[in-house]
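1. I would like the atomic coordinates for the input below:
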Amino acid sequence: MMESTTYSPQRRIAATYLRGGTSKGVFFKLDDLPEDARVAGHARDALLLRVIGSPDPYGKQIDGMGGATSSTSKAVIVAASARAEHDVDYLFGQVAIDKPFVDWSGNCGNLSAAVGPFAIAAGLVDPARVPHDGVAVVRIWQANIGKTILAHVPMAAGQVQETGDFELDGVTFPAAEVQLEFMDPAAEEEGGGGAMFPTGNLVDELDVPGVGVLRATLINAGIPTIFVEAGALGYDGTELQDAINGDPRALAVFETIRAHGALRMGLIASIDEAGKRQHTPKVAFVAKAAGYVSSSGRQVAAGEIDLLVRALSMGKLHHAMMGTAAVAIGTAAAIPGTLVNLAAGGGERSAVRFGHPSGTLRVGAEAVLEDGQWRVAKASMSRSARILMEGWVRVPG
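-> Okay, here's the model as predicted:
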């Protein structure tokens, strides 16, 4: 006779699945989480890992809500804010796919576009601040990095307007435009001292084992980012995902660059700490504008763009561009002398349009020199967002 085993039932937790920009994630209201997961720690991480379907040695996240890419292995927690002049607090978790690890070290710029619409739909924004028709400005406190984001959310007939004709390369269908303003985007990272350029230089020389000495712009803006030149690595900047992600040696080189850049930026104390901080910093390579065929088969002409940028997230070349890295690109482009600015042709500029694997993106930023230090008051870009599904997510007890 088989011995009977008692299993606990699944937990049922209110959740919403949203697309924001070129990413997707599972969104929770803080108060809807089980009590032990309302605070940072093991219980919260374990819950989100199980929701998303990680760690998965198969790399597919079949038994969870994740989509087996860095762009779709994400969780967001939103709460009404007690902070003055803010509507909601927004916390982002980048869930590793094959490891039992949630990285809380940075923001997701793409999902930032979905926070305002979610907050309004979830009743977390004071109705007096939400027009029946027009644009609601949702004041978001980004809790991972301690920064303010303003989301301009279109409203129609008392509801968030999600449909529209705004097209975003990397997203198949058009939707309503959500304008984002990242206020004072130079990230205050531990060890970085809050400086936009933690080394004090616009361009550094980075000695990378197995690669040699690379010129690099190390910047804290939107998210800590390491920019290097495509040509120095044998690339031309028109590469699509398979060219990098199908090359284990290339991925190892980029991870080595990332680790040594993180050390130089003061984000880690030793090289072996880099593996525990996968979400930040990002590493990207830049090149002068050139024509290429995007991943959708569209011809992008050199005249459409100011420069080419390819960026890696969670160890793989991103299919489009992380929103936070776009903030870093816009900020660096606005400061004469950075590798990003030089690739765009140099000089002063308040906006830049760059080519990424899925197409193009425009980001604006205005830099001013104050007492010998560069400062950017805000960076701005347009994304879109849409609720894909709402209800309850089930998690084995």
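2. going by C-alpha atoms from here, please, whenever you check contacts or count neighbours.
-> OK.
3. quick one: the helices in the stretch 151-300 of the chain?
-> Remark: helices assigned in the stretch 151-300 of the chain by DSSP state H, counting those that start in this stretch are 241-245, 248-265.
4. buried stuff in the first one?
-> Buried positions in helix 241-245, judged by neighbour count with 16 or more other Cα atoms under 10 Å: 241, 244, 245.
5. would TSV of these with distance to residue 118 be doable?
-> Putting the buried residues of helix 241-245 into TSV (distance: Cα to Cα, whole Å) gives the following:
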residue	distance to residue 118
241	31
244	34
245	33
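6. pick the most buried one from the helices of the stretch 151-300 of the chain.
-> helix 248-265 (a mean of 20; mean count of other Cα atoms under 10 Å).
7. hang on, the earlier thing: between the helices of the stretch 151-300 of the chain, which one is nearest to residue 116?
-> helix 241-245 (30.4 Å; Cα to Cα).
8. that closest one: how far from the chain's middle?
-> Distance of helix 241-245 from the chain centroid (Cα atoms, centre = their mean, to the nearest Å) equals 19 Å.
9. packing partners of that helix?
-> On a contact count with 3 or more Cα pairs under 8 Å, 6 or more residues apart in numbering; DSSP states H and E, helix 241-245 meets helix 248-265, strand 316-317.
10. so which strand or helix has the closest residue to residue 347 other than its chain neighbours?
-> Nearest residue to residue 347, sequence neighbours excluded (Cα to Cα, 6 or more residues apart in numbering): residue 336, at 5.4 Å. Residue 336 is part of no helix or strand, with elements assigned from DSSP states H and E.
11. quick one: residue 336 from residue 359, how far?
-> Distance, residue 336 to residue 359, using Cα to Cα, to the nearest Å: 25 Å.
12. that older thread, a markdown table please, covering the helices of the stretch 151-300 of the chain and showing distance to residue 91.
-> Shown next, in a markdown table, are these (distance: least, Cα to Cα, whole Å):
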| stretch | distance to residue 91 |
| --- | --- |
| helix 241-245 | 28 |
| helix 248-265 | 22 |
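13. which of these sits closest to residue 99?
-> Residue 99 sits nearest to helix 248-265 of all the helices of the stretch 151-300 of the chain, at 16.4 Å, using Cα to Cα.
14. residues touching the closest one, excluding its own?
-> For helix 248-265, contacts defined as Cα atoms under 8 Å, 6 or more residues apart in numbering pick out 191-192, 198-199, 206-211, 218, 226, 244-245, 268-271, 274, 281-283, 315-316.
15. now with 6 Å, please.
-> Here helix 248-265 makes contact (Cα atoms under 6 Å, 6 or more residues apart in numbering) with 198, 271, 274, 283.
16. compare with the first, here's sequence two:
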Amino acid sequence: MSQVPQIKIPATYMRGGTSKGVFFNLTDLPAAAQVAGEARDKLLLRVIGSPDPYGKHTDGMGGATSSTSKTVILSKSTQPDHDVDYLFGQVAIDKPFIDWSGNCGNLTAAVGSFAIFSGLIDPARVPQNGTVVVRIWQANIKKTILAHVPITNGEVQETGDFELDGVTFPAAEVQVEFMDPADGEGAMFPTGNLVDDLEVPNIGTFKATMINSGIPTVFLNAEDLGYTGTELQEAINGDPAALARFETIRAHAALRMGLISKLEEAASRQHTPKIAFVAKPQAYVSSSGKQVTLDDIDVNVRALSMGKLHHAMMGTAAVAIGTAAAIPGTLVNLAAGGGERNAVRFGHPSGTLRVGAEAKLVNGEWTATKAVMGRSARVLMEGYVRIPGDAF
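-> Take a look at the predicted model:
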């Protein structure tokens, strides 16, 4: 039986958007975990409490959902004209695996705040009252993000009256700008088409928009899957056959998008691509009991993350939704009524969200210049996490 005592590591538990995770300053991590590799992964898995065959995260900081099994590492930026490097790890719940392939748009809203109060931003840039624009280098996907963090009396303002569907209490709004949000270095539409026929053996052939913006995402029509687009979590997550079908479709989309070279690799790339389905606007009652009317939305969207229907919407997937909506002819755009637009209001299981996006056609290829959304963030707890000293 192990008798190695626990070690303690400075950490902050934060909510960002509709997610929450454990935040670390890179220099606070043990030396072996300050570089990418097995030691870092083992340490973060133990912090979260994964792998947990019970699926509860009882012995860790995770919340046993994709939205709450997250880790963030920040450091002073290595990039010119940026303040911080932001590295995101999506921790699997029942497997010893951390996916470093994408970003978390929701937790991005907390990155600016953490950077300010942890001393990663020059104090001279923080006004007594006003806003600090934190220039974030998203290290997973190598993109720039700007977080507009409100400051009151020289400190980050966390409380306020901004309401975000999927979050219980109001808080201060943080505007987040995803600059040039096409994910990675390839084309925004990796197949070269706005809509493809995605053939999935033994399941069917589906119209699909496959886009790299915010995070690689495949959009399908809800009707083609037998859904209305107004489903809440239990309708999908309580159906193992449906989840298995979505995962198979997602794997074939990953292959078609060039994200993997063979289908088997999809199992170790659970964070990307995301899979979502869209439908023309319909009224429904959200998970909180809120009535969502036709006047509230342009389109209904439901998205899966880490194999389960998300309770609201991933921030990065919201970027993909906004970008796709701005481009005439995509499935998202068509479901929203077609035509040109620079913003879209979509319905998700917890309510609604508005995303602004700009896209333009350059030399025959679509490119996105930025996507903007309002989120909120706050510190839930700060101090130390403890893990057994032989855990990594």
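17. circling back: structure 2: which residue goes with the residue nearest to residue 347 of structure 1?
-> Matched to structure 2 by TM-score structural alignment, residue 336 of structure 1 sits across from residue 328.
18. tabulate the contacts of helix 248-265 of structure 1 (JSON lines), appending neighbour count and distance to residue 292 of structure 1.
-> As requested, the contacts of helix 248-265 of structure 1 are exported to JSON lines (neighbours: other Cα atoms under 10 Å; distance: Cα to Cα, whole Å):
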{"residue": "198", "neighbour count": "20", "distance to residue 292 of structure 1": "34"}
{"residue": "271", "neighbour count": "14", "distance to residue 292 of structure 1": "36"}
{"residue": "274", "neighbour count": "22", "distance to residue 292 of structure 1": "33"}
{"residue": "283", "neighbour count": "27", "distance to residue 292 of structure 1": "21"}
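19. out of the residues you listed, which is nearest to residue 55 of structure 1?
-> Looking at these and their distance to residue 55 of structure 1, the nearest is residue 274, at 18.9 Å (Cα to Cα).
20. tell me, the top strand by length along structure 2 lands on which residues of structure 1?
-> Ranked by residue count, the top strand of structure 2 under DSSP state E comes out as strand 365-388. Aligned by TM-score structural alignment, strand 365-388 of structure 2 falls on residues 373-396 of structure 1.
21. against residue 210 of structure 1, how distant is residue 348 of structure 1?
-> 35 Å.
22. just residue 90 of structure 1 next, same as before
-> For residue 90 of structure 1 relative to residue 210 of structure 1 (Cα to Cα), the value is 40 Å.
23. got it, and residue 59 of structure 1?
-> Distance from residue 59 of structure 1 to residue 210 of structure 1, by Cα to Cα: 28 Å.
24. again with residue 35 of structure 1
-> In terms of Cα to Cα, residue 35 of structure 1 sits 48 Å off from residue 210 of structure 1.
25. look at residue 90 and residue 210 of structure 1 and report which has more neighbours.
-> residue 90 (26 against 9; other Cα atoms under 10 Å).
26. map the more buried one onto structure 2.
-> Match for residue 90 of structure 1 (TM-score structural alignment): residue 86.
27. what sits up against stretch 336-344 of structure 2?
-> Here stretch 336-344 of structure 2 has contacts from 298, 299, 326, 328, 354, 355, 356, 357, 358, using Cα under 6 Å, 6+ apart.
28. make it 10 Å
-> Residues outside stretch 336-344 of structure 2 that contact it (Cα atoms under 10 Å, 6 or more residues apart in numbering) are 278-281, 297-300, 318, 321-333, 345-346, 353-359, 371-373.
29. out of the contacts of helix 248-265 of structure 1, who's nearest residue 105 of structure 1?
-> After measuring these against residue 105 of structure 1 - Cα to Cα - the closest member comes out as residue 274, at 11.9 Å.
30. map that closest one across to structure 2 for me.
-> For residue 274 of structure 1, the residue aligned by TM-score structural alignment is residue 266.
31. and the residue nearest to that match when sequence neighbours are not counted, how far from residue 13 of structure 2?
-> Distances taken as Cα to Cα, 6+ apart place residue 251 nearest to residue 266 of structure 2, at 5.4 Å, with adjacent residues excluded. Separation of residue 251 of structure 2 from residue 13 of structure 2 (Cα to Cα): 32 Å.
32. which ones are touching residue 48 of structure 2?
-> Residue 48 of structure 2 touches 21-22, 57-64, 68-71, 91-93, 385, 387, counting by Cα under 10 Å, 6+ apart.
33. counterpart of it in structure 1?
-> Per TM-score structural alignment, residue 48 of structure 2 is aligned with residue 52.
34. cool, residue 236 of structure 2 as well?
-> Aligned by TM-score structural alignment, residue 236 of structure 2 pairs with residue 244 of structure 1.
35. separation between that match and residue 56 of structure 1?
-> 22 Å.
36. so residue 98 of structure 1 touches residue 60, yeah?
-> Yes. The criterion here is Cα atoms under 10 Å, and residue 98 of structure 1 meets it with residue 60 at 8.9 Å.
37. now the common contact residues for the two.
-> Common neighbours of residue 98 of structure 1 and residue 60 (Cα under 10 Å, 6+ apart) are 53, 54, 68.
38. would you confirm that the second one belongs to a strand?
-> No. With the criterion set as DSSP: H, G, I helix; E, B strand; the rest coil, the secondary structure at residue 54 of structure 1 is coil rather than a strand.
39. setting aside sequence neighbours, what's the nearest residue to it?
-> residue 97 (5.4 Å).
40. what's around the aligned partner of residue 77 of structure 1 in structure 2, how many residues?
-> Aligned counterpart of residue 77 of structure 1 in structure 2: residue 73 (TM-score structural alignment). Residues within reach of residue 73 of structure 2, counting by other Cα under 10 Å, total 21.
41. list the contacts for residue 73 of structure 2?
-> 11, 22-29, 34, 85-89, 111, 139.
42. buried among these? Make that a ChimeraX selection.
-> Command for ChimeraX that selects the buried part of those, burial taken from 16+ other Cα under 10 Å:
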select :11,22,23,24,25,26,29,85,86,87,88,89,111,139
